[in-house]
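*Asks:* Please find the sequence and the predicted model below.
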Amino acid sequence: MSLPPLERYLQALLETLAMVGVSAVIAIGAGLLLAIVLNVTGPRGVYARPRLHKGLSVTVNICRAIPFIILLVALLPVTRAIVGTTLGTWAAVVPLAANLIPFYARIAQVSLNEVDAGLVEAARAMGCKRWHIVRHVLLPEALPGIIGGMTVSVIAMVNASAMAGAVGAGGLGDLAIRYGYERYETRVMFEVIVILIALVSLLQFAGEWLARRTDHRG
């Protein structure tokens, strides 16, 4: 990769944004759906199913306990089957999304569980259907926490993408390893760190702003 410095950094940043962006859409969508299922099938949920809830909860805990680097290697056959390769930016999407789905599901579930039970009971007393309770009570009330969880998850995904870059996924992590570490160019590593700090700070600011905008509780 013999690119001028500016193009090199820009390409690495775009690769990281692509990895994180696509993975985030998949992980947040699947994680939120899983969180809703965990909430509504719980003991006090609108679709109480204790056995299903327990099985899903145990599965989520097991998946969360697997370190990302181990998951990255374990999913190589799955990644190859889906993407056609185990190297490159798009190959990193599969393990990144798989790693963040249970992580985000737990965060979103906590936000859903914190919704005032009185609101749910009031909606039930008014004759609302169970799906309407989820759509019009649980999700709107939990939205600030759900967005806050998205922010935490996307930032965690940025960190994981840097780790994926160390094993051939491209992006800023790959740039830091190949040009900073292997070639002893300390300046490159420092500049990549600065870019990552700026990116994380921007994501944190945007997430906090959006959470405040959606919080109608005062």
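*Replies:* It's in.

*Asks:* Every contact and neighbour count from this point should use C-alpha atoms.
*Replies:* OK.

*Asks:* Which parts of this structure are helices?
*Replies:* Assigned by DSSP state H, the helices in the chain fall at 5-40, 50-65, 68-74, 76-83, 93-113, 117-125, 130-133, 139-164, 171-175, 186-214.

*Asks:* From residue 143, how far out is the nearest residue to residue 93 once chain neighbours are set aside?
*Replies:* Leaving aside its sequence neighbours, residue 93 sits nearest to residue 23 (C-alpha to C-alpha, 6 or more residues apart in numbering; 5.2 Å). Noted for residue 23: a distance of 21 Å to residue 143, by C-alpha to C-alpha, to the nearest Å.

*Asks:* Tally up the residues packed near residue 124, please.
*Replies:* Residue 124 has 15 neighbours, counted by other C-alpha atoms under 10 Å.

*Asks:* Please list all residues in contact with it.
*Replies:* Listed by C-alpha atoms under 8 Å, 6 or more residues apart in numbering, the contact set of residue 124 reads 130, 133.

*Asks:* I figured residue 71 hits residue 94, correct?
*Replies:* No - using C-alpha atoms under 8 Å, residue 71 makes no contact with residue 94, being 10.1 Å away.

*Asks:* take a look at this one as well, against the first:
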Amino acid sequence: MGLLSPTMQDLLLEAAWQTLLMVGASAAIAVVLGLPLALLLLLTMPGGLAANALVHRPLGLVVNAVRSTPFIILMVAIVPFTRMVAGTSIGTNAAIVPLALAATAFIVRLFENALREVDRGVIEAARAMGATRLQIVTKVLVPEAMPGLVAAVTVTLVSLVGYSAMAGAIGGGGLGDLGIRFGYQRFMPEVMAIVVAILILFVQGLQSLGDRLVRRLSRR
């Protein structure tokens, strides 16, 4: 940090905060939307507790379509939607919209895989004891899959750090924007190096915290 002017240090701190805001807000939205959607995919799949192809197939297609779209293209493609939701298509608040959409599609499949790993025998035992679908979901599926769900959130958070950096390419703010405007366009390699170092620290911190929570939940 001593290599940078006080003004640049302030910009760096502001950019780091913007990155944390983008990652945190979009991850929260993704978890809130992703878990119900993952449960819906699981329950309506063939052989599921509420098998329904009319729900499962279209939902799966939409999730796969969003997941398969490169993030930088997704950001540009949904600019009208972003402007409608956030009131603008540039800045940190605007970047949260495509970040949340991409993260939701990403985490839905991870959540679904974690839920599928729950022992089928446990579910059948709950059904044999007269548990309702809601009870099976809230008392069996989600608690049993919790380590996998936390691992999925960790992977999503790490991915969002990278996505948030890409958001800077079209004025999304955050460390990516700072690195592009100053580190690349103004030929300030020290800024780029510090931005990369901070992003690596973010990723390492998130991964370590997530792994610790997974180990703790697995022991329980």
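*Replies:* Yep, that arrived. Computed from a predicted structure; not experimentally measured.

*Asks:* TM-score of the superposition?
*Replies:* In this superposition the chains share a TM-score of 0.96, using TM-score structural alignment, normalised by the length of structure 1; 216 aligned residues with a C-alpha RMSD of 1.3 Å.

*Asks:* For residue 188 of structure 1, see how far away residue 171 of structure 1 is.
*Replies:* As for residue 171 of structure 1, its distance to residue 188 of structure 1 is 13 Å (criterion: C-alpha to C-alpha).

*Asks:* Which of these two has more residues huddled nearby?
*Replies:* Remark: of residue 171 of structure 1 and residue 188, residue 171 carries more neighbours, 28 against 20, as counted by other C-alpha under 10 Å.

*Asks:* what do we get in structure 2 for the more buried one?
*Replies:* For residue 171 of structure 1, the aligned position in structure 2 is residue 174, judged by TM-score structural alignment.

*Asks:* In contact with that match, which residues?
*Replies:* Contacts of residue 174 of structure 2 (C-alpha under 8 Å, 6+ apart): 14-19, 92, 164-165, 168.

*Asks:* Likewise for residue 56 of structure 2?
*Replies:* Contact analysis of residue 56 of structure 2 by C-alpha under 8 Å, 6+ apart lists 40-41, 44-45.

*Asks:* Now neighbour count and distance to residue 219 of structure 2 too, for those, in a markdown table please.
*Replies:* Compiled in a markdown table, the contacts of residue 56 of structure 2 are given as follows (neighbours: other C-alpha atoms under 10 Å; distance: C-alpha to C-alpha, whole Å):
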| residue | neighbour count | distance to residue 219 of structure 2 |
| --- | --- | --- |
| 40 | 20 | 28 |
| 41 | 24 | 28 |
| 44 | 19 | 31 |
| 45 | 19 | 30 |
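
*Asks:* Am I right that residue 46 of structure 1 is in contact with residue 37?
*Replies:* No - applying C-alpha under 8 Å, one finds residue 46 of structure 1 not in contact with residue 37, separated by 10.1 Å.

*Asks:* Looking at structure 2, name the residue matched to residue 102 of structure 1.
*Replies:* Aligning on TM-score structural alignment places residue 102 of structure 1 opposite residue 105 in structure 2.

*Asks:* My read is that that match contacts residue 66, right?
*Replies:* Yes - between residue 105 of structure 2 and residue 66 there is a contact under C-alpha under 8 Å: 6.1 Å.

*Asks:* Looking at the two, which has the bigger crowd around it?
*Replies:* Set side by side, residue 105 of structure 2 and residue 66 show more neighbours around residue 105, with 23 against 17, by other C-alpha under 10 Å.
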